[in-house]
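J.: have a look at this prediction, sequence included:
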Amino acid sequence: MVPPIDIPSAAAADLDPAEALALLVWQIEAGADEAIEAAAIDRFATAPEPAPARKAPSAAEPAMAPLRAPAPLVSPIMTPAAGPAGANGDGNAYRAAQAAQSLSELRAALESFDGCPLKATATNLVFADGNPRARVMLVGEAPGADEDRIGRPFVGVSGQLLDRMLAAIGLDRTSVYITNTIFWRPPGNRTPTPAETAACLPFVERHIELVAPEVLVLAGNAAAKTLLLRNEGITRIHGRWFDYQSAGMSRPVPTMPIYHPAYLLRSAGQKRDAWRDLLLIRDRLDGRA
């Protein structure tokens, strides 16, 4: 520690503010880090006051019950009624989704579901498009502005590219069933929050169970991470086959993550890899893989 310079009170009073500030800055730069009083204080001579004696409770004044630790907070998604622990979002969503025995019932359940705050800001529920009896089911991330306005997934610019990608391997919306992991548009097309994804997840899982596709295609990083529970990004797992199986499925579904069409619009250099991925899907459908 560098002690500060001792300036008499009278001299200090004569300093104007600029001089006082300059002197203070100089002392700090010199290493002064403590103010010293003019008179020394013997802190050992100052004993702390004794704590007041504890008063014994009288017969008319019963003893206070001992404090107990507060009960732990329990998330509703971890309660037994919520379905498989943590995997299916809110318990009410899980029960509503599992009660649906058809796609029309699942859509009705979503229309009456208020557990996702995105519903309050969206124009339309974006449920699905295509053929529900198709061999291929494709799951994207979330609706955009065009999808929100029309009420169908993949109808904007990225949807037009998706149609061309499907056509390249002999598919179209009569031979593919399309949905998203989020059923309402996030404001400003922002990334859905984990809570919003968790709220929709039971309906996504039930959606796949009811369609029971032969091949599941996950378009983009969000869909792949949500349904495959993988930490790797889409650049590492695209073009690889995985098995997807929810609790309500009797068999796993061969699942292929691919680049999202919106990403390909921004990164044209990845279209070569996207084409290879599409060929692998075609080979699986034709029994060659």
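T.: Ah, there it is. Residues are numbered from 1 along each chain as shown.
J.: alpha carbons only for contacts and neighbour counts from here, please
T.: Will do.
J.: distance of the residue most central in space within the chain from Gln98?
T.: In the chain, the centroid-proximal residue (C-alpha atoms, centre = their mean) is Pro194; its distance is 2.1 Å. According to C-alpha to C-alpha, to the nearest Å, Pro194 stands 21 Å off from Gln98.
J.: tell me which stretches of the stretch 1-150 of the chain form strands.
T.: Counting by DSSP state E, counting those that start in this stretch, the stretch 1-150 of the chain has strands at residues 129-130, 136-140.
J.: can you lay out those as CSV showing distance to His260?
T.: Formatted as CSV, the strands of the stretch 1-150 of the chain follow (distance: least, C-alpha to C-alpha, whole Å):
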stretch, distance to His260
strand 129-130, 17
strand 136-140, 7
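J.: just name the most buried of the ones you listed.
T.: With neighbours taken as mean count of other C-alpha atoms under 10 Å, the strands of the stretch 1-150 of the chain reach their highest mean count in strand 136-140, at a mean of 24.
J.: counting contacts, what elements does it pack onto?
T.: Helices and strands touching strand 136-140, by 3 or more C-alpha pairs under 8 Å, 6 or more residues apart in numbering; DSSP states H and E, are strand 176-180, strand 215-219, helix 221-228.
J.: quick one: closest of these to Ile237.
T.: Nearest to Ile237, of all the helices and strands packed on strand 136-140, is helix 221-228, at 8.6 Å by C-alpha to C-alpha.
J.: buried ones in that closest one?
T.: Buried residues in helix 221-228, defined by neighbour count with 16 or more other C-alpha atoms under 10 Å: 221-228.
J.: correct me, but Leu280 touches Pro254?
T.: No: taking contacts as C-alpha atoms under 8 Å, Leu280 lies outside contact range of Pro254: 11.7 Å.
J.: okay, the angle between the helix or strand harbouring Asp283 and strand 136-140?
T.: For Asp283, the host element (DSSP states H and E) is helix 271-285. Here helix 271-285 points in a direction 150 degrees away from that of strand 136-140 (axes from the mean of the first three to the mean of the last three C-alpha atoms, to 10 degrees).
J.: how about Glu214, what does it touch?
T.: 135-136, 253-254 (C-alpha atoms under 8 Å, 6 or more residues apart in numbering).
J.: for the protein, longest helix please?
T.: Scanning the chain for the longest helix, with DSSP state H as the assignment, gives helix 194-211.
J.: that one: which residues count as buried?
T.: Neighbour counts using 16+ other C-alpha under 10 Å place 196-211 of helix 194-211 among the buried residues.
J.: again, but for stretch 143-162
T.: 143-149, 151-156, 158-159, 161-162.
J.: stretch 172-185 too?
T.: Neighbour count says stretch 172-185 has 172, 175-185 buried, by 16+ other C-alpha under 10 Å.
J.: which of the residues you listed sit farthest apart?
T.: Top of the distance list for the buried residues of stretch 172-185 (C-alpha to C-alpha): Ser175 and Arg185, 25.3 Å.
J.: dropping in the other structure now:
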Amino acid sequence: MISARDMTPAELAALLHFHADAGVEWLVEDEPVDRVAEFSAERAARNVRAPAAVAMAQAQTVQTTSGRTRPDTPPPLRGPAPSALPAIPDEHAVTEARFAAESARSLTELKTALEGFAGCNLKTSARSTIFAAGDPSSRIMVIGPMPSADDDREGVAFSGRAGLLLDRMLGSIGLKRESILISTVIPWRPPGDRPPSVPEVAICRPFIERQVELAEPKAVLLFGNLTARFFFNETGTIHALRGQWRDIACGNHAVPAIATLHPQELLTAPASKALAWRDLQAFAHRLAEG
């Protein structure tokens, strides 16, 4: 095996890009390391050092004229330990998100409001904020669930292999990514691609609903379990919710929407592509009707 020490900077950069494209997020050592044993050794060392530290502190005291001892230097004032910025309670964060979203009068203003919003903990671990991209004038909107690792790295919804498949799916019904509007329910990637919590979804809801309201699409194509459940307010799987036209309420607008399987699901279960093709045909037929 070639060692990293024997590689040129260009070769190392290429290798890192290859790992990133393959979905690698953590680097490990060549040899296994027993972290449990390391921790036990560090704790034992701290226990040995503690009595010595106490003895040293006692040796630094001096006798006063009254026979009492005092330290050479006054003790530091005690106060609250420094901590990170306090978390905003969920109900207050939802209120702030709703106010920020409703105050925006255009998609540009809404994007600025979302990028400046700090009430959702998902933002602290994400690299990118995913917002609606494309052509709003098309009045055609595609919405996915949450950013993937590829999306977070590229700053664009539906990136990587799933994005390439989405492009082919849209092309099969005569659409292009650049000619429609594409967004996600959750604007920030949850750590480790875990599902967002109920409070996190509630905090993000005003922003995606306002995106739909401002874009005023004539039809919306929803991808994946989370997206369908979010807009349809149901708990079924995508196989139970797909292929059915329903009106979704966003602000004062009711928009027709249909759900289908996410491209990532089709990559892992290619046999389901026939179902997605039916949904795409239904979407194209609705667009042709105007």
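T.: Arrived safely, thanks for sending. On a predicted model such as this, the values are computed, not experimentally measured, just so you know.
J.: superposing both, give me the TM-score.
T.: Remark: TM-score between the superposed chains equals 0.67 [TM-score structural alignment, normalised by the length of the first structure]; 202 aligned residues with a C-alpha RMSD of 1.6 Å.
J.: can you pull out the helices in the stretch 51-200 of the first structure?
T.: 91-99, 103-111, 118-121, 145-150, 157-168, 194-211 (DSSP state H, counting those that start in this stretch).
J.: which residues in the second structure does the fifth one align to?
T.: Meaning helix 157-168 of the first structure. Using TM-score structural alignment, the residues of the second structure aligned to helix 157-168 of the first structure are 161-172.
J.: and stretch 176-186 of the second structure, how far out from the chain middle?
T.: 17 Å (C-alpha atoms, centre = their mean, to the nearest Å).
J.: I would like the residues contacting that stretch, please.
T.: Contacts of stretch 176-186 of the second structure (C-alpha under 8 Å, 6+ apart): 130-147, 157, 167, 170, 201, 204-205, 208, 227.
J.: turn the helices and strands packed on strand 136-140 of the first structure into JSON lines, columns for distance to Arg288 of the first structure.
T.: Listed next are those as JSON lines, based on distance: least, C-alpha to C-alpha, whole Å:
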{"stretch": "strand 176-180", "distance to Arg288 of the first structure": "19"}
{"stretch": "strand 215-219", "distance to Arg288 of the first structure": "14"}
{"stretch": "helix 221-228", "distance to Arg288 of the first structure": "24"}
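J.: relative to Ala20 of the first structure, which of these is closest?
T.: Of all these, helix 221-228 comes closest under C-alpha to C-alpha, at 59.7 Å.
J.: now that closest one: which residue numbers in the second structure?
T.: Counting by TM-score structural alignment, helix 221-228 of the first structure corresponds to 225-232 in the second structure.
J.: give me the contacts around the matching stretch.
T.: Here stretch 225-232 of the second structure has contacts from 143-145, 185, 222, 234-238, 241-242, 246, 248, 259, 261, using C-alpha under 8 Å, 6+ apart.
J.: mean shift between that stretch and the first structure?
T.: In the superposition with the first structure, the average deviation recorded for stretch 225-232 of the second structure is 0.8 Å (mean C-alpha distance after the TM-score superposition for the first structure).
J.: I figured Ala93 of the first structure hits Thr197, correct?
T.: No: using C-alpha under 8 Å, Ala93 of the first structure is not in contact with Thr197; the gap is 11.8 Å.
J.: trace Val139 of the first structure over to the second structure, please.
T.: In the second structure, Val139 of the first structure lands on Ile143 (TM-score structural alignment).
J.: and stretch 106-117 of the second structure, which residues are buried?
T.: Here stretch 106-117 of the second structure shows 107, 110-111, 113-114 as buried, counting by 16+ other C-alpha under 10 Å.
J.: in the first structure, which residues correspond to it?
T.: Under TM-score structural alignment, the match for stretch 106-117 of the second structure is residues 102-113.
J.: between the two ends of stretch 176-186 of the second structure, what distance do you get?
T.: Across stretch 176-186 of the second structure, the terminal residues are separated by 23 Å (C-alpha to C-alpha).
J.: next one: the equivalent of Phe203 of the first structure over in the second structure from Glu154 of the second structure, what distance?
T.: Superposed on the second structure with TM-score structural alignment, Phe203 of the first structure falls opposite Phe207. Distance of Phe207 of the second structure to Glu154 of the second structure, given as C-alpha to C-alpha: 21 Å.
J.: give me the range in the second structure that stretch 182-190 of the first structure lines up against.
T.: Using TM-score structural alignment, stretch 182-190 of the first structure pairs with 186-194 in the second structure.
J.: so what's the aligned partner of Gly130 of the first structure in the second structure up against?
T.: Alignment note (TM-score structural alignment): Gly130 of the first structure maps to Gly134 of the second structure. Counting by C-alpha under 8 Å, 6+ apart, Gly134 of the second structure touches 177-182.
J.: kindly report the same for Gly156 of the first structure.
T.: 144, 146-147.
J.: switch the cut-off to 6 Å
T.: Asp146 (C-alpha atoms under 6 Å, 6 or more residues apart in numbering).
J.: same thing with Pro9 of the second structure?
T.: Applying C-alpha under 6 Å, 6+ apart, no residues contact Pro9 of the second structure.
J.: now the aligned partner of Pro270 of the second structure in the first structure: how far from Leu280 of the first structure?
T.: Aligned counterpart of Pro270 of the second structure in the first structure: Ala268 (TM-score structural alignment). In this view, Ala268 of the first structure and Leu280 of the first structure are 20 Å apart by C-alpha to C-alpha.
J.: which of the two has more neighbours?
T.: Leu280 (19 against 10; other C-alpha atoms under 10 Å).
J.: which residue in the second structure lines up with the more buried one?
T.: Under TM-score structural alignment, Leu280 of the first structure pairs with Ala282 in the second structure.
J.: what distance do you get for that match to Gly174 of the second structure?
T.: Applying C-alpha to C-alpha to Ala282 of the second structure and Gly174 of the second structure gives a distance of 13 Å.
J.: and what of Pro199 of the second structure?
T.: 38 Å.
J.: got it, and Gly251 of the second structure?
T.: 30 Å.
J.: between those two, which is the more surrounded one?
T.: Gly251 (13 against 9).
J.: residue in the first structure paired with the more buried one?
T.: Checking TM-score structural alignment: Gly251 of the second structure goes with Ala247.
J.: got a list of what its match touches?
T.: Here Ala247 of the first structure is in contact with no residue (C-alpha under 6 Å, 6+ apart).
J.: what about it, which SS state?
T.: coil (DSSP: H, G, I helix; E, B strand; the rest coil).
J.: how near is it to Ile178 of the first structure?
T.: 21 Å.
J.: do Glu209 of the first structure as well
T.: Counting by C-alpha to C-alpha - Glu209 of the first structure and Ile178 of the first structure are separated by 14 Å.
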